[in-house]
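**Q** Kindly generate the corresponding structure for this input.
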Amino acid sequence: MSVTRAVVLGCGSALPDRVLTNADLAEMVDTSDEWILQRTGIRERRIAAPGQTTADLGLKAAQRAIADAGIDVGTIDLIVLATATPDNTFPATAVTIQERLGLTSGVAFDLQAVCSGFVFATTTADAYLKNGLAKRALVIGAETFSRILDWEDRTTCVLFGDGAGAMILEAQTGEGTVDDRGVLATKLRSDGRHKEKLFVDGGPSSTQTVGHLRMQGREVFKYAVAMITDVIEAVFDQAQVSADDIDWFIPHQANKRIIDASARKLGIAEEKVVSTVDRHGNTSAASIPLALDVAVKDGRVKRGDLVLLEAMGGGFTWGATLLRW
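**A** Coordinates of the predicted model:
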């Protein structure tokens, strides 16, 4: 039976030039390279330059994804930007990127699911394409988390960085089997009871300020592995595959201990896990497309590979997407 699949045509990424190392942070707060590395696996992260915005990073990643796909930018009729750090309260940062790409038709909007944003955005674009609401989509995850960090809080400022990644999806006809290219299965979840564990203490309606990121790190870690494996097992059931069938596991790059524990619980071999947390830190919605682009460009992810994406973020939100490259 023929079905419509959202097939990946290309990907791209962008990082700020400034590198902030653990040693640099040790001069700013009471921490050390050893302390950060042991607890998170992070060695360095990128920080946006003054005046460099989420739209700037998202646009560069989008342009590289468009070039990688080899398409005419004018054929894009959907832009979904996942971000928790938009340029403005409104309009959507996706609209700014749309304008800078020279597009005047189609639809562009932001999606807010924090670190799970890219999985939520990919799932949203997949639904648009499958239902004939668009033919070609640009999905972006872009963040400037450095702008919402409390640089005196050593428990959070060491974790996050800035960056962007993007992917082009196109509606194509598949055979309806797991061998099809494109998005094969998705599962999303949210549970607002956990808001206080990871949130920003500001907003237009509540404080009229941007606010700073606040996190109960031990609580987040306690829930993360179980929630992640829950949605991944649901995706495996949907697609009728197992961990052994996965070629590449590309998780949200929050913490190496969470990544390793999740892979072990799922039975995914260590050599199949793509990890860039050491060089990027946690870039929220940008972390999965950044890691994906690294793995594609260095030749690990190849056409026909079965790729598993997974993330968990504030809210809590969490989700997984299975796609064949």
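
**Q** C-alpha only now, for contacts and for neighbours.
**A** Noted.

**Q** Which residue ranges of the stretch 101-250 of the chain form helices?
**A** 117-130, 217-239 (DSSP state H, counting those that start in this stretch).

**Q** out of the ones you listed, deepest packed?
**A** Highest mean neighbour count of the helices of the stretch 101-250 of the chain: helix 117-130, a mean of 25 (counted as mean count of other C-alpha atoms under 10 Å).

**Q** Quick one: list the elements packing against it.
**A** strand 3-14, strand 78-82, strand 107-111, strand 136-144, strand 162-174, strand 182-190, strand 306-313, strand 317-324 (3 or more C-alpha pairs under 8 Å, 6 or more residues apart in numbering; DSSP states H and E).

**Q** next up, for comparison:
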Amino acid sequence: MPGQDVYIRSAGSALPGPAVDNAALARRFGMDALWEQWVEVFIGTRSRHLALDLESGKLTDTLADLAEQAGRSALDAAGLNPEDIDAVVLGTATPDQLMPATVNVVADRLGIDSVRSFQLQSGCSGAVQALDVARQILLSGHGKRVLVLGGDVIARFYDLTTDLRKAAPAELVNYVLFGDAAGAAVLSTEPGPGSAVVRSLFTRLVGRGRTPGAVLEWFGPADRNSDRPAATEDYKAIEEHVPVMAEEVLHELLEDTGWRAEDIDLVLPPQLSGRMTALIAKRLGLPDARNVSCVDDAGNCGNAIVFLQLEQALAGLAGGERAVGVSIESSKWIKAGFALEGTL
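**A** Take a look at the predicted model:
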């Protein structure tokens, strides 16, 4: 619908269990103090939450468990009931099962029925892709309120028998980089208290001819005994490309909105690791903007991370203030960004 505004009414999140710091990881995997120091200096993430009991190796939470909690939180914050929702969209790289789709399991648990539902499989920018799909649903006139979910449970891919002292760097980094979480937001054509209007939002695949920067395997009966690692990360490639891509996203958002860098009050930078996020935030060149970051304590929790940031941002975004968010997906390289303005 031409001229129709779309608002983010609320956001919510769910983190499993207590925080797991680097010392706890070091003890569990028999690593020494130098390894712990390496994590602090070169990765910069202090802790993360895991949907896994490190001692028993048993999963404590599924993605559906966490997404249900986050969804309820977002609905409550928006003052809405399940029957008020016209569509549900989920972005994840780690669905609980191939079928049924996790989005439909969560909708069922929340009491949402007879609506459109979509599940997008992608890395971190899947959260923004899900927001994009929700926005298009609303702009096309097919509803007034969409519940958007995002999250990942990456700990299920951990091999707790692995000797990390012998692991390749591309495999080792996953044990310290990631955390588990889910998040949610309510998008609507109707503003509400503490909402923000979406001034710009885009996602764009830019992976043509590029080698994947991250790989997450899915093993079936025919290849379950494969010696391929379940997850690998080309951290060097990510260090090289993500800061450049993040800067490109910011420039495109500014051009699309007509805003100047000095107009930005909040910035939501990519949440790769504590160290990388700090470097990217500095590179974006928005010294007067407040930085909304949670990766230091929550780890890189994939498709949940944008929602964790949105939850913080909405709480601190005053009427008329402006925020920009940047998300980069490194598995096959997707640029994504959004611009928000607080409602009066």
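
**Q** Next, the TM-score between them, please.
**A** After superposition, the two chains reach a TM-score of 0.89 (TM-score structural alignment, normalised by the length of the first structure), with 317 aligned residues with a C-alpha RMSD of 2.4 Å.

**Q** about what we covered before: I'd like the helices of the stretch 101-250 of the first structure as TSV, with distance to Ile76 of the first structure appended.
**A** Below are the helices of the stretch 101-250 of the first structure laid out as TSV (distance: least, C-alpha to C-alpha, whole Å):
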stretch	distance to Ile76 of the first structure
helix 117-130	12
helix 217-239	28
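
**Q** out of those helices, nearest to Val210 of the first structure?
**A** Nearest to Val210 of the first structure, of all those, is helix 117-130, at 19.2 Å by C-alpha to C-alpha.

**Q** compared with the second structure, how much does the closest one deviate?
**A** Overlaying the second structure shows helix 117-130 of the first structure at a mean distance of 1.0 Å from the equivalent residues (mean C-alpha distance after the TM-score superposition for the first structure).

**Q** Pull the distance from that helix to the chain's centre.
**A** What separates the centre of helix 117-130 of the first structure from the centre of its chain is 12 Å, taken as C-alpha atoms, centre = their mean, to the nearest Å.

**Q** And stretch 283-297 of the second structure, by the same measure?
**A** That offset, for stretch 283-297 of the second structure, works out to 16 Å (C-alpha atoms, centre = their mean).

**Q** Same question for stretch 18-26 of the first structure.
**A** 23 Å.

**Q** Which residues belonging to it are considered buried?
**A** Counting neighbours by 16 or more other C-alpha atoms under 10 Å, one finds that the buried residues in stretch 18-26 of the first structure are Val19, Leu20, Thr21, Asn22, Leu25, Ala26.

**Q** want to throw the helices and strands packed on helix 117-130 of the first structure into CSV with distance to Pro91 of the first structure and mean neighbour count?
**A** Output for these, formatted as CSV (distance: least, C-alpha to C-alpha, whole Å; neighbours: other C-alpha atoms under 10 Å):
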stretch, distance to Pro91 of the first structure, mean neighbour count
strand 3-14, 22, 24
strand 78-82, 12, 29
strand 107-111, 9, 20
strand 136-144, 16, 32
strand 162-174, 19, 26
strand 182-190, 25, 22
strand 306-313, 23, 25
strand 317-324, 24, 26
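
**Q** could these go into JSON lines alongside distance to Ala234 of the first structure?
**A** Formatted as JSON lines, these follow (distance: least, C-alpha to C-alpha, whole Å):
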{"stretch": "strand 3-14", "distance to Ala234 of the first structure": "19"}
{"stretch": "strand 78-82", "distance to Ala234 of the first structure": "23"}
{"stretch": "strand 107-111", "distance to Ala234 of the first structure": "23"}
{"stretch": "strand 136-144", "distance to Ala234 of the first structure": "23"}
{"stretch": "strand 162-174", "distance to Ala234 of the first structure": "22"}
{"stretch": "strand 182-190", "distance to Ala234 of the first structure": "7"}
{"stretch": "strand 306-313", "distance to Ala234 of the first structure": "12"}
{"stretch": "strand 317-324", "distance to Ala234 of the first structure": "9"}
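
**Q** nearest to Arg45 of the first structure, of these?
**A** Closest among these, using C-alpha to C-alpha: strand 162-174, at 7.4 Å.

**Q** The closest one packs against which elements?
**A** strand 3-14, strand 44-47, helix 54-69, helix 117-130, strand 136-144, helix 287-297.

**Q** Which elements pack onto the third one?
**A** Other elements packing on helix 54-69 of the first structure under the criterion 3+ C-alpha pairs under 8 Å, 6+ apart are strand 3-14, helix 93-100, strand 136-144, strand 162-174.

**Q** Where in the second structure does the shortest one align, residue-wise?
**A** Which is helix 93-100 of the first structure. Mapped onto the second structure using TM-score structural alignment, helix 93-100 of the first structure spans residues 102-109.

**Q** thinking again about what came up before, ok, which of the helices and strands packed on helix 117-130 of the first structure comes nearest Ala269 of the first structure?
**A** strand 306-313 (12.9 Å).

**Q** now that closest one: how far from the chain's centre is it?
**A** The answer for strand 306-313 of the first structure is 9 Å, by C-alpha atoms, centre = their mean.
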